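J.: A predicted structure for the sequence below; I have some questions about it.
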Amino acid sequence: MSFVTPEIAWAPLAPVIIVLGAAAIGILIESFVRTPATRRIVLLTLSVVSLVAAAAVAAVQWATLDGAGTIVLDGMMTVDRQALAWQIVILVFGALGALLFAARTRAGEEAFTPLGSVAPGTAEETLARRKGFQVTEVFPLALFAVGGMMLFTSVTDLIFLFVALEVFSLPLYILVALARRRRFLSHEGALKYFLLGAFSSALFLFGAALLYGATGDTNFVRVSEGIATVTGLDPLILSGAVLVMSGLLFKLGAVPFHSWTPDAYQGAPTPVTAFMAAATKAAATAALLRVSYEALHGLAWELSWLIWTVAILSMLLGTVVALVQTELKRMLAYSSIAHAGFILVALAGFPADALSALPFYLLSYGLATLGAFAVITQVRERGEDGTVLGEATRLGQWAGLGHRSPWLAGAMALFLLSFAGIPLTAGFVGKFVAFSAAMSEGAWPLVLVAVIASAAAAFFYVRLIVLMFLTDVPEGQEDAVEVDHSPLARAVVAITVIGVVLLGIVPGPVLSLFENAGVLLLGAAG
């Protein structure tokens, strides 16, 4: 028996290789660089440089791509402009997230516990804090997560997609549990995220097994061909498709797969929440598009009930529950659930325009999300002795922020208006193109629900703006909140403000690029 060595086109995989290679090097740095402060600087530099380099390589590949794209690993991966567009978006989020990971307060406090392997509040943790220990492993963990998300955007095989899902999920489970303050909340959020994530992975894998049993293959295109030709197995095929979609909808944070979102968002270190909220949604949307359009497009009519139901439930539950929240991170968590519904609106009927509309929507949403959480990291409680404590996340603590720091309050107001879809912000253009995609398939009732939900959601966004600018600081609470000026966090706020404004005022060039990327190369067909 002769063994034929497979030929692998490594060049199209260069962006993914750069990121995962940097993550492996980061693990070695963890082992050999003993000084925490030096290790932190080296790992931050490595992370940002590798992510920027990977984005530059992906951009060059986009500009020089021959034809529709390249099939890699015998049809298990496809590198086309759609995949490259999503990869660049995720790399941008990863670079901004890395800057937030490294941000510190004026007193030198970072967002992560000094020793993640011990129970909260123990003597070991106190000693580690006094000795200046730092959990710098967060940088290679974030790189592994980004690498897995990049794979997630281009995989064209159900089993390989499951592997990519676990590659980026496992680091996130760890990162959520590493908050410096509110450690029990952090552990609770991580545990819920892990358990429900394992359950959703099992659903996805079971669905892939059912589709394999019905069609005899796990490749997206051959699954699509099997769906079109196999007879007598409709219940098996539809059950598998629903389970696969359910596994992806969990990562999107859509109802009824949303219950991990509020606890994970609230408990996680705020930089992790920012990174997870922006990048995970983008990766999940990219995979959902590729699975829907390449593997399950023949079931568009049968799956429409699932997409419509989940979209409506997500928009309604996310909006209604966010209205009654008094904790800012939980409010933004429920807002993200509503946005998951808006994303699914664009998928109604599987319109071709969704392939260009959703990358823009996720770019605008991700920039505003990263910026909003970067602002949250800088608004902090102050103890009676004057020491700066954790983030001030109760809504009442943000009263009068416009007087304390007009720049930060103005930036936060811009991000909130973008979430609400107010004109001249990126969020307005994102919602417009997403809803237009749904309208092209006649899904106007779903768009009507989305518009009503957007109008209702504007209330809790505007409520915070009113608190910041039109509400006085409660008497006796003037010194209870302090604005901490972290240079790295402020850099993230500035970059995201520029992005949200430019995408809102002159979206044309970026929309044109995404329209150019709005084509999927069908992997197995070539």
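T.: Perfect, thanks for sending it. Predicted, not measured: the structure shown is a model, and the values here were computed from it. Numbering: from 1, shown residues only.
J.: can we go C-alpha only for contacts and neighbour counts from here?
T.: Noted.
J.: OK, contacts around L362?
T.: 278, 281-282, 430 (Cα atoms under 8 Å, 6 or more residues apart in numbering).
J.: 10 Å instead?
T.: Residues in contact with L362 (Cα atoms under 10 Å, 6 or more residues apart in numbering) are 86, 89-90, 278-279, 281-283, 285-286, 339, 343, 368, 427, 430-431.
J.: what's the answer for T113, then?
T.: 120, 125, 128-129, 133-135, 177-181, 183, 269.
J.: returning to what we had before: of the contacts of L362, buried ones?
T.: Buried subset of the contacts of L362 (neighbour count, 16 or more other Cα atoms under 10 Å): 86, 89-90, 278-279, 281-283, 285-286, 339, 343, 368, 427, 430-431.
J.: the helices in the stretch 301-450 of the chain, which residues?
T.: 328-347, 354-376, 401-404, 406-420, 426-439, 444-470 (DSSP state H, counting those that start in this stretch).
J.: to I18, which of those lies closest?
T.: helix 354-376 (22.1 Å; Cα to Cα).
J.: now the angle from the closest one to helix 406-420?
T.: Between helix 354-376 and helix 406-420, the angle comes out at 150 degrees (axes from the mean of the first three to the mean of the last three Cα atoms, to 10 degrees).
J.: ok now helix 354-376, how far from the chain's centre?
T.: Offset of helix 354-376 from its chain centre (Cα atoms, centre = their mean, to the nearest Å): 9 Å.
J.: ok, now stretch 433-444?
T.: Here stretch 433-444 shows a centroid-to-chain-centroid distance of 24 Å under the convention Cα atoms, centre = their mean.
J.: likewise for stretch 125-145?
T.: Relative to its parent chain, stretch 125-145 has a centroid offset of 22 Å by Cα atoms, centre = their mean.
J.: and here is the other one:
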Amino acid sequence: MNFMQPDFVPAYPEIFLLVMVCVVLLADLAWGEKKPYMAYLLSQITLLGCALITFGTSAPGIVYTFSGMFVDDAMADILKMLVYITVATVLVYSRAYISVRGMLSGEFFSLALFATLGMMVMISASHFLTLYLGLELLSLSLYAMVALRRESAAATEAAIKFFVLGALASGFLLYGMSMIYGATGSLNIARVTEVIQGGALNHEVLVVGLVFIVAGISFKLSAAPFHMWAPDVYQGAPTAVVLFIGAAPKLAAFGFVMRLLVEGMGAMVADWQGMLVILAVMSMMIGNLAAIAQTNIKRMLAYSTISHMGFMLLGIIAGNENGYSSSMFYVVVYVLMTLGTFGMIMLLSHEGFEADKLDDFKGLNRRNPWYAFITLLLMFSMAGVPPTVGIYAKLSVLQAVLSAGYIWLAVVAVLFSLIGAFYYLRIVKLMYFDEPETDAPLLPEGDVKLLISANGLAILAFGLFPQTLMALCAYAIQQSI
């Protein structure tokens, strides 16, 4: 039997990353005690190398390899580049935080790189098996990262909850995929699409499988009612790990939704639209209402994430290219806001102190007006206040869902967005109108100071000139769907 030699070029970034993870582990084993920053530097070099390889191997059109299990297209390339930038930013923000807490080790960086590899596989998967392998590689790495502080009971508890509920969601997803396979006779996404479009299938079996798949995806997105893990994990895990969980995996989850629902089950759009409407409304309702009652900022941001994922689903519900590109734009903006917000939390934290309470932001304007201004931009963007980019993210998905005829859904989204503005603006009030609880100066390292300033100003710049980012997202979707 003759086998075709697969084309390895589209997978060069993944192969390079896998090799470099081994290098990071070996370097940490050899020099970790003497040079603890070695693993950090190698990780950043790895991400830079992946970006250069992805850019160098990108080509117009859609390329399949490994017997159609792996795809390289514009959406994959752009999402991967965004993942590299996000993970690199997370590592810069996290370095000082993990250093004083004894987590500056090869384990943290190798797990982060393995999670990045899982995200890359998810983004380029064109087969149910590849999707699942990428998802599990990401999930297992995140479980271990949450439990990395072995002496912390809160982190251990969070990791156990995350693992148990994550295993349940993976079971849902796997069972749904098996039912789709039973109905269509294939695990290849393109082949599944062809069979479903053919029509000679048991529709009830497909719908039941779809229900399980949507449930599994909802857990990974932390969309209600499958959000139970998010508040506990955000509160219990180290802030550096929470930043990682809350940022880059959302880009991969968007790619996962596009590959599985849009490309694979696009012919069943009428079936999954109804499910996503329920998820979106519940996410916006539970996320925004529950966030109001929180005093722990990490827990508040967990509920904020749930509501933002509800908004992101609005674009998917539209079921057209405009809606998908709006959702991608929303996810990118959300990641940018999350990076800055958790970066500020780690900036306020120091050895022996976690800035995880809302009251820790009191009087920040008197302690450091510049960082208070950066936080103001981040909170305004989260709330959707002009001229920050958050307003355009919300408007783009609302416009998409309106064009699809869901007027009532757009009205509901606007109402919950108004409710959500309260708990974001509350932080602005604490920073500018309350007395500080401490006069301790904020002394970030030079690269952190530069990056967090750039992060905040990017929120403003993209708000004033959103066309570039919108056009990039539209291009990614048009060239891939």
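T.: Cool, got the structure. Note that this is a predicted model, so its numbers are computed, not measured.
J.: R490 of the first structure sits in which helix or strand?
T.: For R490 of the first structure, the enclosing helix or strand under DSSP states H and E is helix 487-505.
J.: mean distance between that helix and the second structure after superposition?
T.: Superposed on the second structure, helix 487-505 of the first structure shows a mean distance of 2.4 Å to its aligned residues (mean Cα distance after the TM-score superposition for the first structure).
J.: which residue lines up with V277 of the second structure in the first structure?
T.: When the first structure is aligned by TM-score structural alignment, V277 of the second structure is paired with W308.
J.: what residue in the second structure is paired with L323 of the first structure?
T.: Using TM-score structural alignment, L323 of the first structure pairs with I292 in the second structure.
J.: quick one, what contacts its match?
T.: If a contact means Cα under 10 Å, 6+ apart, then I292 of the second structure has 300, 303-304, 419-424, 426 as its contacts.
J.: which of those sits closest to D356 of the second structure?
T.: For the contacts of I292 of the second structure, the nearest to D356 of the second structure is M300 (9.9 Å; Cα to Cα).
J.: how far away is that closest one from M337 of the second structure?
T.: As for M300 of the second structure, its distance to M337 of the second structure is 14 Å (criterion: Cα to Cα, to the nearest Å).
J.: try S417 of the second structure
T.: Remark: distance between S417 of the second structure and M337 of the second structure (Cα to Cα) = 16 Å.
J.: likewise W370 of the second structure?
T.: Counting by Cα to Cα, the gap from W370 of the second structure to M337 of the second structure is 17 Å.
J.: how about I306 of the second structure?
T.: Counting by Cα to Cα - I306 of the second structure and M337 of the second structure are separated by 14 Å.
J.: related to what we said a few turns ago, wait, doesn't the match of V277 of the second structure sit right on L446?
T.: Yes - with contacts defined as Cα atoms under 10 Å, W308 of the first structure counts as touching L446 at a distance of 7.1 Å.
J.: overlap in contacts, those two.
T.: Both W308 of the first structure and L446 are contacted by 344-345, 348, under the criterion Cα under 10 Å, 6+ apart.
J.: which of the residues you listed tops the neighbour count?
T.: Neighbour counts for the shared contacts of W308 and L446 of the first structure, by other Cα atoms under 10 Å, peak at V345, which reaches 31 neighbours.
J.: check contacts around A277 of the first structure.
T.: Counting by Cα under 10 Å, 6+ apart, A277 of the first structure touches 93, 252-253, 261, 265, 271, 332-333, 336, 365-366, 369-370, 373.
J.: any idea what it aligns with in the second structure?
T.: Applying TM-score structural alignment, one finds that A277 of the first structure aligns to G246 in the second structure.
J.: list the contacts for I374 of the second structure?
T.: Residues near I374 of the second structure by Cα under 10 Å, 6+ apart: 340-341, 344, 380, 452-457, 459-460.
J.: name the element the most centrally placed residue in the second structure belongs to?
T.: By Cα atoms, centre = their mean, the second structure has its centre lying nearest to K250, at 1.7 Å. In this assignment (DSSP H and E), K250 of the second structure forms part of helix 248-257.
J.: now that helix against helix 297-318, angle please.
T.: Going by the same axes, to 10 degrees, helix 248-257 of the second structure makes 20 degrees with helix 297-318.
J.: what's the mean distance for helix 248-257 of the second structure versus the first structure?
T.: Averaged out, helix 248-257 of the second structure is 1.0 Å away (mean Cα distance after the TM-score superposition for the first structure).
J.: got the angle between that helix and helix 321-348?
T.: For helix 248-257 of the second structure against helix 321-348, the angle by the same axes, to 10 degrees is 160 degrees.
J.: count of residues packed around the match of V277 of the second structure?
T.: Neighbours of W308 of the first structure (other Cα under 10 Å): 20.
J.: swap in G410 of the first structure?
T.: If you count neighbours by other Cα under 10 Å, G410 of the first structure ends up with 17.
J.: also M268 of the second structure?
T.: 18.
J.: how about the helices in the stretch 1-150 of the first structure?
T.: All helices of the stretch 1-150 of the first structure, identified by DSSP H, counting those that start in this stretch, fall at 14-32, 36-64, 81-102, 123-130, 138-154.
J.: ugh, wrong one, I meant the stretch 151-300 of the first structure
T.: Ranges of helices in the stretch 151-300 of the first structure, per DSSP H, counting those that start in this stretch, are 158-176, 183-215, 220-229, 234-252, 260-267, 270-275, 281-290, 300-323.
J.: out of these, which is closest to E515 of the first structure?
T.: Among the helices of the stretch 151-300 of the first structure, helix 281-290 comes nearest to E515 of the first structure, with 14.7 Å by Cα to Cα.
J.: and that closest one, how far out from the chain's middle?
T.: The answer for helix 281-290 of the first structure is 10 Å, by Cα atoms, centre = their mean.
J.: and what of stretch 5-16 of the first structure?
T.: Its chain's average C-alpha position is 26 Å from that of stretch 5-16 of the first structure, according to Cα atoms, centre = their mean.
J.: pull out the buried positions in stretch 398-408 of the first structure.
T.: For stretch 398-408 of the first structure, the neighbour count (16+ other Cα under 10 Å) marks 398-402, 404-405, 408 as buried.
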